[in-house]
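>>> Provide a 3D model corresponding to the input given below.
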Amino acid sequence: MKNRLTTTALADVCSLVTDGTHDTPKRVEEGFPLVKAKEIVGGTIDFETCDQISEPDHRKVIARSKPEQFDTLFAHIGASLGEAALVRTKREFSIKNVALFKPDPKKIDGRYLYYLVVSPQFQALAKGTKTGSAQPFLGLGQLRVHQIQYHADLPTQRRIAGILSAYDELIENNLRRIRILEEMAQSLYREWFVHFRIPPEVLTQAGLPPKLTLTNSPLGPIPDGWEVKTVEDALKRFPAGKKYSQKTVDETGAIPVLDQGKSGIIGYHNDEPGFVATEDNPVIVFANHTCYQRIIQYPFSAIQNVLPFRSAPDLARNLYWLHWATKDLIEFNDYKGHWPEFIAKNLLVPPTEICSAFGVFAEKIVRSVYSLERRNQTLRQTRDLLLPKLLSPRQGIK
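Sure, this is the predicted structure:
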C-alpha cells in the first residue's frame, strides 16, 4: 500500500471549484430546491426547509454551478462557514452562497475529498477565518490554492472513504427513522386536533362523550368544551440565562450551548447549565428569527435568541401536546415571524384529558427520537476519531 501523502492545491484535484448564485431568485410554491448554508446541517443537506425556485431560474444557476452526486458543498461565508456536505442524491437542485468542489475522478474519490474537507486540517482554515471576523468569508481564490495532503493512490482513497462512509450511512439511516417518527407525531396531532378525528375509545377513556359536537369560534367550528387561547396564555417562558456566543464556547466542555440552526449545538462550556431539562421533564425551545422549535431533554445553555418554555401551570396541558400545537402554527401557516408574533397567535386548547392522551403517544416518539440522536452522536464521535488517523500517512489499512 502507498502510504505517502501528496501535497497539492485543492483546485489540482478538482475539475471545478466554484460557488452558487449570489442573486435572490423568486420563491415559488413548487420547483427546484435552492440550498443555502443554513441547509447544510451535520454533513447532510436539509431539503425539507429549502426555498423552491422556478425551472428557468434553476437553469440559470446550474449553468454556473451544477451540484452532482459525490460533489462536496462547503459553506464559505457567514456563521456557517466550514459546514460541509457530500451530495449523495441524484436529484437536481441549485445552490446560493455555497462553494462547490467537483472532484476530478482521475485524481480523487468524491467521498474521500469530502472527508478531507471535514478533517481537522481543512477545518482549521475555516476556524482561523472566523476568529475576530464579523462576517467570516473564504473567497474562491483562497480555496483553490489552499494546500491539502492526500493519498494519491485511488484504491487507498476508496478503502478509507468506505470505512468512514459506513458510519455516515448508519447516521443517515437513523435520521430517516427520526423523520418518520416526527411525521407520525405530526400526522397524529393534525388528525386529532385539526380534523377532530379522535377515536371514540380515547374520548370515552377521557370521560367525554364518544362523539364531538362542533360550535362556532374565532377559529371556525371547534368541539364543545375546547377553548381559543393565545400561545402566550398556554406557555411559561423561562427567564433568559447567561448569554453565550461562538467566541465563548469550545469543543471540550460538558454543557451544550444551543443556537438557532437545526444543527442545534454551537459548542460547550463547563459553567452551570442555564436550563435544566431531563427525559422525564423536558423543555421546549423556540429559536427566534429562524423559528425552529425542538424538545430538549438534557441540561443546556443557549444563545440569546433561543427561548425555552414549558406549559403554563394554570392551563396544565401536556408538554408534548403544547410542542406540536405551537409547532403546527409555524409549519402549516408558513409562519416566519419572531417571538412577539409567535405568542400572539391563536391556539385551540382541548380539554386536559385529550391533551394527556395525545402525550402518551407523543412521549414514546420523543424518547425514541432522543435515543436515535444519542446513537448518532456516538457514531459521529467514533467517525471523527477515526478520520484523522485514516487520513494520516501511518493509517493502518492494508
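>>> can we go C-alpha only for contacts and neighbour counts from here?
Noted.
>>> how far off centre is the biggest strand by length in the chain?
Counting residues, the longest strand in the chain under DSSP state E turns out to be strand 27-35. In this view, strand 27-35 has its centroid 19 Å away from the chain centroid, taken as Cα atoms, centre = their mean, to the nearest Å.
>>> next SSE after it?
Downstream of strand 27-35, the first helix or strand assigned by DSSP states H and E is strand 40-41.
>>> now do the next helix or strand after that next one: everything it contacts.
Once the chain leaves strand 40-41, the next helix or strand it forms, by DSSP H and E, is strand 44-45. Strand 44-45 is contacted by residues Val35, Glu39, Ala84, Ala85, Leu86, Val87 when judged by Cα atoms under 8 Å, 6 or more residues apart in numbering.
>>> next SSE downstream of strand 44-45?
Trace forward from strand 44-45 with DSSP H and E and the next one is strand 51-53.
>>> tell me how far that next one is from the chain's mean position?
Distance of strand 51-53 from the chain centroid (Cα atoms, centre = their mean) equals 18 Å.
>>> next: stretch 307-318.
For stretch 307-318, the distance to the chain centre is 25 Å (Cα atoms, centre = their mean).
>>> how about stretch 330-347?
The answer for stretch 330-347 is 20 Å, by Cα atoms, centre = their mean.
>>> also this sequence, please, to line up against the first:
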Amino acid sequence: MSATKPQTLDDVCEFIVDCLHKTAPTQEDGYPSIRTPNVGRGRLLLEGVNCVSENTYREWTRRAVPRANDLILAREAPAGNVAIIKNGQTVCLGQRTVHLRPDPTKVDPDFLCYFLLAPPQQGALLAGETGATAGHVNMRDIRRLPLHRLPDLAVQRKMGAIIAAYDDLIENNRRRIQLLEQSARLLYKEWFVQFRFPGHEHVKIKNGVPEGWERVVVPDIIEINPRETVAKESDIRYVPMSSLSETGMTINMEDTEVRQTATSVKFRNSDTLLARITPCLENGKTGFVNFLSEGEVACGSTEFIVLRGRRVSPYFTYCLARTYDFRENAIKSMIGSSGRQRVQPSCFSEFVIGLPSMPILQQFDETTSKCFNQIRCLIGQNRNLSKARDLLLPRLMNGEIAV
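Presented below is the predicted three-dimensional model:
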C-alpha cells in the first residue's frame, strides 16, 4: 500500500459545516432531520426520525444542502459516529451534527466514512472531548483531525466497497425485518381491531365483540411483570431503556451489558418490554425479547413493564402492545411530576378486549410465528455481519489485509 503524507480531515473535504445550533420545529412527516441518535456507524438510522416541513428544510440547509455521498458526523451522544448519505436520502442536520463533503479527487466517500470509524481515528477524534456529562467534540478538532496513512484513491475505493457491502446486507435485512413486523401487526389490526377475521361475514357483533369471543381485561390473558428468580451474584444481562426501539421490536444489543446484580425487572425470551415512563412510552419504546439462550433470564431498566402471554401467544401479546388503544389507555393512567410520569399497572385491569375463539387464535399464531421466527434469524444474521465487519475494519484500514 503506497501512502501519501499525513493530511487533515479539512484537507480532503470540499467543506465541513456545523449544524444550526437550534432545534428545528417538527411535524408528522416531511424531510428527515438527522439528530445524533440517527447517526449510526456507517449508515443513517431513519426509524423514528424527526421530520420537518419544506420551509424548515430550506432554512436548515442554507449553509449547504446534504446530498448522496456526503457524511454526517455526531459531535456527541454518541460522539464520533459517522454515516454516509445514500442515494434517495434527502435530509437536513439536527443539533450536534456536522456535515462533511469529501472531495472525490482526494478521497473515496465510503472509505473516508469507515476510515473515521476505525480505532485510531476514533481515538484521535474523541481525545479532545469536552463536557462534564455528555462528551462533545469541537469543530476545530474535527477539521484538524490528522489522517495518517491514506492509501491511493484506487485502493480506497476497493476498501470502501468491501466494508460497504457488509452494511448493504445489514440494511437489506433490516428492511426485511421491518416488512415482516409490519405484516404481523397489520394482520392483528385487521382481525382483532377491525374484526375482519376469516369467516367474519357470518358472525354477529354482540356486546362490542364478535359472537363466540370472550370479553376480558388484559390481566386475564397476559401476566404483568411476572416474577423470576436468579442466583445471587451471578452474571446477568442488563437491557437499558436506550436498547428499545420507538418503531420496531428489535432490541439493540450494543447498549446491553453483563452485570452481577439483577434489577427487579426480569424477563425471558418471548416477553414484551413496554416503557412505562414519559416520554419513552409516548415515543413508542417497546421491544420483543428474542436474543436470550433457552432458559436464560435477563434484567432491565426498572422503567420497563414486562408482558408475558398467559392465554394468548407472545405474538398476540406484542402486537396488542403496539396498538393505539392499548398505548393510549396506558398513557392516560400516568401520574407523577412533569417529565417523570409513569404508567399505573392498574390501568391494564380497566382495558377490555375481545378474546377470539381458539381456532382464530391458532390461525393467527401459525401465520405470525413464521414472521417472528424469520425476524429472529435476520437479527442474528445482522449481529454476525456486524461482528465480521467490525473485525475486518481495523485490519483493512491499517493495511494488515491487502486489497
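>>> picking up where we left off before, who are the packing partners of the longest strand of the first structure?
Under the contact criterion of 3 or more Cα pairs under 8 Å, 6 or more residues apart in numbering; DSSP states H and E, strand 27-35 of the first structure touches strand 51-53, helix 55-62, strand 94-95.
>>> which of those sits most buried?
Compared across those, strand 94-95 shows the largest average neighbour count, a mean of 24 (mean count of other Cα atoms under 10 Å).
>>> measure stretch 309-316 of the second structure end to end?
End-to-end distance for stretch 309-316 of the second structure: 8 Å, by Cα to Cα, to the nearest Å.
>>> for that stretch, the distance to its chain's centre please.
24 Å.
>>> show me the contact partners of it.
188, 220-223, 270-272, 308, 317, 361, 365, 368-369, 372.
>>> got a list of what the residue nearest to the spatial centre of the first structure touches?
The residue lying closest to the centre of the first structure (Cα atoms, centre = their mean) is Lys262, at 2.8 Å. Residues near Lys262 of the first structure by Cα under 8 Å, 6+ apart: Val41, Tyr292.
>>> checking it next. Helix, strand or coil?
coil (DSSP: H, G, I helix; E, B strand; the rest coil).
>>> again, but for Glu201 of the second structure
helix.
>>> tell me, how many residues neighbour it?
For Glu201 of the second structure, the neighbour count with other Cα atoms under 10 Å is 9.
>>> please apply the same query to Glu211 of the second structure.
Neighbour number of Glu211 of the second structure under other Cα under 10 Å is 16.
>>> test my guess that it contacts Ile205.
Yes: shown here, Glu211 of the second structure and Ile205 form a contact pair, counting by Cα atoms under 8 Å, at 5.7 Å.
>>> in the second structure, which spans are helices?
54-60, 109-117, 119-126, 139-143, 153-188, 218-221, 280-283, 314-321, 324-332, 358-397 (DSSP state H).
>>> and among those helices, the most buried is which?
helix 109-117 (a mean of 24).
>>> that one vs the first structure, mean deviation?
Comparing helix 109-117 of the second structure with its match in the first structure after superposition yields a mean distance of 1.0 Å (mean Cα distance after the TM-score superposition for the first structure).
>>> now the helices and strands packed on strand 27-35 of the first structure as TSV including distance to Lys345 of the first structure?
Formatted as TSV, those follow (distance: least, Cα to Cα, whole Å):
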stretch	distance to Lys345 of the first structure
strand 51-53	24
helix 55-62	35
strand 94-95	33
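>>> figure out which of those is closest to Glu331 of the first structure.
Glu331 of the first structure lies closest to strand 51-53 among those, at 13.7 Å (Cα to Cα).
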